[in-house]
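Colleague: what's the 3D shape of this:
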Amino acid sequence: MPRGILELLSALFSRGQWTLGETPLAQEYCLVCNTHLVKEFLYTSYRICPQCKFHYSIPARERIELLVDEKSFKEKFRTISSLDPLSFKGKVPYKKRLFKDQRRTGLSEAAIVGQCKIDGQKIILVLLDFGFMGGSIGCVVGEKVALAFEYATKKRLPVVAIITSGGGRIQEGILSLMQMAKTTSAVNSHHQMGLPYITVLANPTTGQVYTSFANLADIILAETGALVGLQPLRLLQELAEAPLPTNAHTAESHLQRGMVDATIDRDRLRSALMNILPLVSRQRNQTRFLKSRRNQYKLHRKIEPWEAIERVRRPDRPSGLEYVSRMFSSFVEIRGDRVSGDDPAIISGIGNLEGCSVVVIGHQRLQNADGQFEDTYIQPEGFRIAKRAMDLAAKFNMPLITLIDTSGPSVFLEAEERGIGHAVASSMAQMSQLPVPIIAVIIGEGGREGALALSIADRILMLENAIYSPISPEGAASLMYRDLSRVQEAAGSLRLTAWDALDLEIVDGAIPEPQDGAHTDPDESAKLLQHFLIRTLAQLQGLSTQRLLKRRQRKFRNMGEYTSYFRVALSREVESLQSYVIEQAKRVRVRKPKRKKNEGKILTLPIGNNEGGPTDTALNKDITIIEE
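Modeller: Down below sits the predicted model:
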């Protein structure tokens, strides 16, 4: 697409109020790809080219008609209109420009706010119209946006904002800049009440609006091809020493860099909001599960460590995405760390688990260029995405479920330079104090810090063929034996199976898989996992936040201490030692020479170094037996 055409078309198709299908500005051919548009449904209904998907600008009133339930929109604060606070003098007087745009668009200002319904769900809708002075933010726009958020906070309603804005309003000087702080404060108050906020960045979204309330949403969507960013594209082109990339400063580039959650076509926006809004509603978050009376599923045979490793590394074994698609309906994915990028190895979002909204974080194994699965390492961006998901769980009071299947955190220098250490530590710290129930499930390979960072949970479960290890078997063989051919021996020493984790009290339970592994029947495996998730959630939902946090802290505080596992192990060692001593004593044959009365025989038995005996260094000394 030629650079600059987006700005040209935005200006062209914002010159006046019109009705879809009747505007005299309707194009016969697309200005981008030359496709014939007159009789195309997408163009006549949504102003989208069906061939190249270019989105032509539409006024705010038309967006309302496309989004909300029929006749449900009731505008708020309509009578507020702009003045000239600075008596600004320019080529065209400020008041004259205002009156001109008011007559042309039928709007009193660039912002329209009101209450409406989307699929029966009440919301507050905020729209900025690029056709009114470029959708710029001035005192009145800032006031109307702030009032909208304050009204939504008072009525406990979600906010959806549709943004088309070119930045600040220079005619109002520093007062225009101050509206950023005003709107940000109003959004913060709305956030503190645990209320949802969704923004849609349409073409264009730049300047002060983009860097204030538009970027503070829980979920940020962007229309396909929209210009998005702080600076105008023209300024970036002037400052650049070389031509900008084709997709620079667009919604697609922001998605790639982790700044938005999804790009979406205008004709799919209403259905997307219909999917998101029920998931974050307060009623859905209060769903409670009934406790099941007993566990009707049993584990299969205990398998050898190397067999478990082979099973979790099978290319057809289901990973995070396969379980998410089977267990959670209406799943809405959140993407990007809002800092620098995205991580395809992390899947996170909000899903519906049998009527209860939950936040899900999952690992997804990746394929190489040949279509083969390879070791999947989590990047710093992936842990920051997980942190975003945890923030949403805390805000909306939703249970958190993590599905773990990773080789560990990234081992490359680039990850170190992007803060992998801080990302892992922050993830663990946040999970340890998250005020909602947390269930972690190791569904495949639980590798190193990457697995631990997402398993600081109230309940830790493992699929029966999964593994949990601080190092890969290959790494252990190389480290301990300097011999990769002894990898199976190293695997046995690591005690990495679900049975081992149960014995060590690292996990709270094991979940059965189909007879020969999850890969033989992914649907059945997902069904079993879903059953155990619901069963475990029912046990946790009755606990207060204080009790949850206290138990979680105690759970991990006791790991590696003198727990029941170590008491049992020590008891076995003591019993073994006693049996050995008794057996050795019975074998002693002593000739009884004549001796004086009350004279005894002294025998000395060395233990602890004898072949076949115990080797506890604390008991590595002689025992003296006096025979009467």
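
Colleague: all contacts plus neighbour counts: C-alpha atoms, from now on.
Modeller: Noted.

Colleague: show me the helices in the stretch 501-628 of the chain, by range?
Modeller: Per DSSP state H, counting those that start in this stretch, the stretch 501-628 of the chain carries helices over the ranges 522-540, 545-557, 564-587.

Colleague: could you identify which of those is most buried?
Modeller: Ranked by mean neighbour count, those are led by helix 522-540 with a mean of 19 (mean count of other C-alpha atoms under 10 Å).

Colleague: which residues does it contact?
Modeller: 288-292, 317-318, 322-323, 326-327, 399, 437, 439, 459, 511-514, 518, 548 (C-alpha atoms under 8 Å, 6 or more residues apart in numbering).

Colleague: now the residues you listed: which count as buried?
Modeller: Buried members of the contacts of helix 522-540, scored by 16 or more other C-alpha atoms under 10 Å, are 289, 317-318, 323, 327, 399, 437, 439, 459, 511-514, 518, 548.

Colleague: and this one, so I can compare the two:
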Amino acid sequence: MDQNSTNENTDEINELIDDYSIESLENCLQCDKKIKNSELYSTYKICHNCNFHFYIKPYDRINLLTDRESYVEFNQELPDEFNYIYDKYPDYAKRAQKDTERTGLNDSVLTGYASIGGNRCILIILDFSFMGGNLGLISGEKISLAIDLAVSKKLPIVSIISSSGTRLEEGMISIMQMAKITLSMANAKKSNIPSISLLTNPCTGQAYATLATFSDIIMSEPGASVGLSPLKDLKHSSGSVKFESRTSDSLVSRGLIDSIVNRNYQKEEISRIIDLLNNRHKLVYENKNENVNEFALSDIPIDKREYIAQHPSRPSASLFLNKVFEHFFELKGDRLLENSERIVTGLAQLGGQTVMLVAQEYIKDISSSIGKHGLSSTDFRKCTRAISLASRFNIPIITFIDTKGHDLSYEEEIKGIGVSLGGTLLSMAELNSPSMSVLIGVGGSEAALSLDISDRRLMLENAILKISDHHTEINKKNMVLGSRECKELDIVDIIVPEPIGGLHLNPDECFSLLRKVLMIELAELNEMSSRSRFRSKYNKFRGIPGFSNNMLTDLTNDVLSVKSKLTNYLNIKLGKYKSSKKP
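Modeller: Here you go, the predicted model:
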């Protein structure tokens, strides 16, 4: 795509921004409904009927997003050496001057200190109205300076991005801004600085590939065009492009964006995410002598437990996430291919302390496409992403286990499901922050174990461990362990009782008790160093199974019984054989 084509496209859209000003618009450009007297439109520039998000000027956006009078801009003017590019190319300087007069901005990037919901942060805004919001020498330098300041001040980074393509007037200098921003973001990640990006329409080009995709959390406004190449470039190279496939809504389903957030909820949502990632509070125990009580368990036979564990009405993991924890924010996707509903991940709080939740959602409807198969390579990558994020910010992780196993299809095998599963196993084993796992339904498979290498292993009373359905009939016989057997083998640390008759009859009773147990255990784990936790976890798993005296007695009796039965069987056979040989 040539330079003139790029400039024409940008100028065309900028003219639309000017022509359809807030004052002149009476009807929505998308649904044609009247919006002139709409409070939602006058305040947030959103159509109340179709939810179309109109362009909003950068300082208006700052006023909506930040606490009143908290924004303090910095680096509005850079040293003169950064302006040499305008002296070198007079036509470029004229175009920049034209955009300055039209927008009141001297570049596509605004940076400053801000407070969002009481949380101090560094704010970076790229605005499309100034030369398409793309990266040049000045804008790249302003972004890098802002990121470096966030590192030195230990403040989270919030970037609002509306950008397109490459600033071709600056040639290779424009391209090199990607390397500059990449190194600054790498330094921020190394320093564990939280970063959040909000994508607006359009969000393409260099800014998307660097500042947006490197962020820990990626949010977007509805209907934003998002991707590396501008739509016009894609149409030029591919002939036709479906606009819907490039919208932010589509990218959520493909696992590339975490959340779609309307403009009128963005301040609240960003503030909540900063609170969660800052991880300021830890649970402590005032009465350190108090421990989780040993609960008396029912004597339900194992076949009944197996039935209850797989009961159609038994609550799935997502209900636990919303009932046991507060302020849950879901993280969607593996940032590569898709967002699967079989795995639910997200940040939440437990008693005020931030935790990362990773849950296996057992889809009981096997007629559905996602319920028919086990966990896929995408599912394990999604788990690994959440675990890695928790480890970087020293956020405790709590996993919920309930799965029939992994996907056995040939397609998944060639996608490298073994590598993905192994990556999840290793990330759980290497985790520096406290970890707890809760078996809420069915476990016992390789897929279940991937989230079960934790400091504390909890199990609901009627949950079970059983060999996966894909194993042979010989192996499936008698290969079901209930909570009592798992406790005797030291496979689990704590058993959480269920209501009489099973979890499905009164789930709130179990949710309340589980919450209390998790808080007690997390407070205890918070007192331990990461080295002590790892050593304890290492010794625990190296010691499985832990045979109790009762179990050894039972096993000895079983062996003697089998030996006696085998002796009787051989004597009978031998007697028949001798009788057949007599003349």
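
Colleague: which of the buried ones among the contacts of helix 522-540 of structure 1 sit farthest apart?
Modeller: 317 and 548 (33.1 Å; C-alpha to C-alpha).

Colleague: structure 1: which residue goes with residue 103 of structure 2?
Modeller: Applying TM-score structural alignment, one finds that residue 103 of structure 2 aligns to residue 105 in structure 1.

Colleague: do the same with residue 26 of structure 2
Modeller: Match for residue 26 of structure 2 (TM-score structural alignment): residue 28.

Colleague: how much space between that match and residue 469 of structure 1?
Modeller: Computed as C-alpha to C-alpha, to the nearest Å, the residue 28 of structure 1 to residue 469 of structure 1 distance reads 63 Å.

Colleague: quick one: which of those two has more around it?
Modeller: residue 469 (21 against 12; other C-alpha atoms under 10 Å).

Colleague: doesn't residue 494 make contact with that one?
Modeller: Yes. Shown here, residue 469 of structure 1 and residue 494 form a contact pair, counting by C-alpha atoms under 8 Å, at 6.9 Å.

Colleague: what do those two both touch?
Modeller: Common neighbours of residue 469 of structure 1 and residue 494 (C-alpha under 8 Å, 6+ apart) do not exist.

Colleague: before we move on, back to that, what sits against the match of residue 26 of structure 2?
Modeller: Listed by C-alpha under 8 Å, 6+ apart, the contact partners of residue 28 of structure 1 are 36, 37, 38.

Colleague: give me the buried subset of these.
Modeller: 36, 37.

Colleague: could I get the contacts of residue 28 of structure 1 as a markdown table with secondary structure and distance to residue 443 of structure 1?
Modeller: Listed next are the contacts of residue 28 of structure 1 as a markdown table, based on DSSP: H, G, I helix; E, B strand; the rest coil; distance: C-alpha to C-alpha, whole Å:
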| residue | secondary structure | distance to residue 443 of structure 1 |
| --- | --- | --- |
| 36 | strand | 51 |
| 37 | coil | 50 |
| 38 | coil | 52 |
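
Colleague: nearest to residue 429 of structure 1, of the contacts of residue 28 of structure 1?
Modeller: Comparing these against residue 429 of structure 1 with C-alpha to C-alpha places residue 37 closest, at 54.8 Å.

Colleague: mind checking what the closest one lines up with in structure 2?
Modeller: Using TM-score structural alignment, residue 37 of structure 1 lines up with residue 35 in structure 2.

Colleague: now residue 157 of structure 1
Modeller: Using TM-score structural alignment, residue 157 of structure 1 sits opposite residue 155 in structure 2.

Colleague: remind me which helix or strand its match belongs to.
Modeller: Assigned by DSSP states H and E, residue 155 of structure 2 belongs to no helix or strand.

Colleague: quick one: residues contacting it.
Modeller: Residue 155 of structure 2 sits in contact with 120, 121, 122, 193, 194, where contact means C-alpha under 8 Å, 6+ apart.

Colleague: any idea how far it is from residue 58 of structure 2?
Modeller: 21 Å.

Colleague: SS state for residue 24 of structure 1?
Modeller: With DSSP: H, G, I helix; E, B strand; the rest coil as the basis, the three-state label of residue 24 of structure 1 is coil.

Colleague: again with residue 51 of structure 1
Modeller: Residue 51 of structure 1 - assigned by three-state DSSP - is coil.

Colleague: residue 35 is in contact with that one, correct?
Modeller: Yes. If you go by C-alpha under 8 Å, residue 51 of structure 1 and residue 35 touch, sitting 6.7 Å apart.

Colleague: packing partners of the host helix or strand of residue 42 of structure 2?
Modeller: Residue 42 of structure 2 belongs to helix 39-44 when assigned by DSSP H and E. Packing contacts for helix 39-44 of structure 2, counted by 3 or more C-alpha pairs under 8 Å, 6 or more residues apart in numbering; DSSP states H and E, involve no helix or strand.

Colleague: that one: how far from the chain's middle?
Modeller: Taking C-alpha atoms, centre = their mean, to the nearest Å, one finds helix 39-44 of structure 2 lying 31 Å from the centre of the chain it belongs to.

Colleague: next, count neighbours for residue 623 of structure 1.
Modeller: Quick note: residue 623 of structure 1 (other C-alpha under 10 Å) scores 12 neighbours.

Colleague: separation between the residue lying closest to it once chain neighbours are set aside and residue 582 of structure 1?
Modeller: Closest residue to residue 623 of structure 1 apart from its sequence neighbours, by C-alpha to C-alpha, 6 or more residues apart in numbering: residue 605 at 5.3 Å. From residue 605 of structure 1 over to residue 582 of structure 1 the distance is 11 Å, taken as C-alpha to C-alpha.

Colleague: against structure 2, where does stretch 213-226 of structure 1 fall?
Modeller: Residues 211-224 of structure 2 are where stretch 213-226 of structure 1 lands, counting by TM-score structural alignment.

Colleague: tell me, stretch 350-366 of structure 1 lands on which residues of structure 2?
Modeller: Stretch 350-366 of structure 1 covers residues 347-363 of structure 2 once aligned (TM-score structural alignment).

Colleague: repeat for stretch 169-187 of structure 1
Modeller: With TM-score structural alignment as the criterion, stretch 169-187 of structure 1 aligns to 167-185.

Colleague: from residue 217 of structure 2, how far off is the residue nearest the centre of structure 2?
Modeller: Centroid-nearest residue in structure 2: residue 331, 2.9 Å away (criterion: C-alpha atoms, centre = their mean). With the distance defined as C-alpha to C-alpha, residue 331 of structure 2 ends up 8 Å from residue 217 of structure 2.

Colleague: quick check: neighbours shared by these two?
Modeller: Counting by C-alpha under 8 Å, 6+ apart, the residues touching both residue 331 of structure 2 and residue 217 are residue 258.

Colleague: that concludes my questions; thank you for your assistance.
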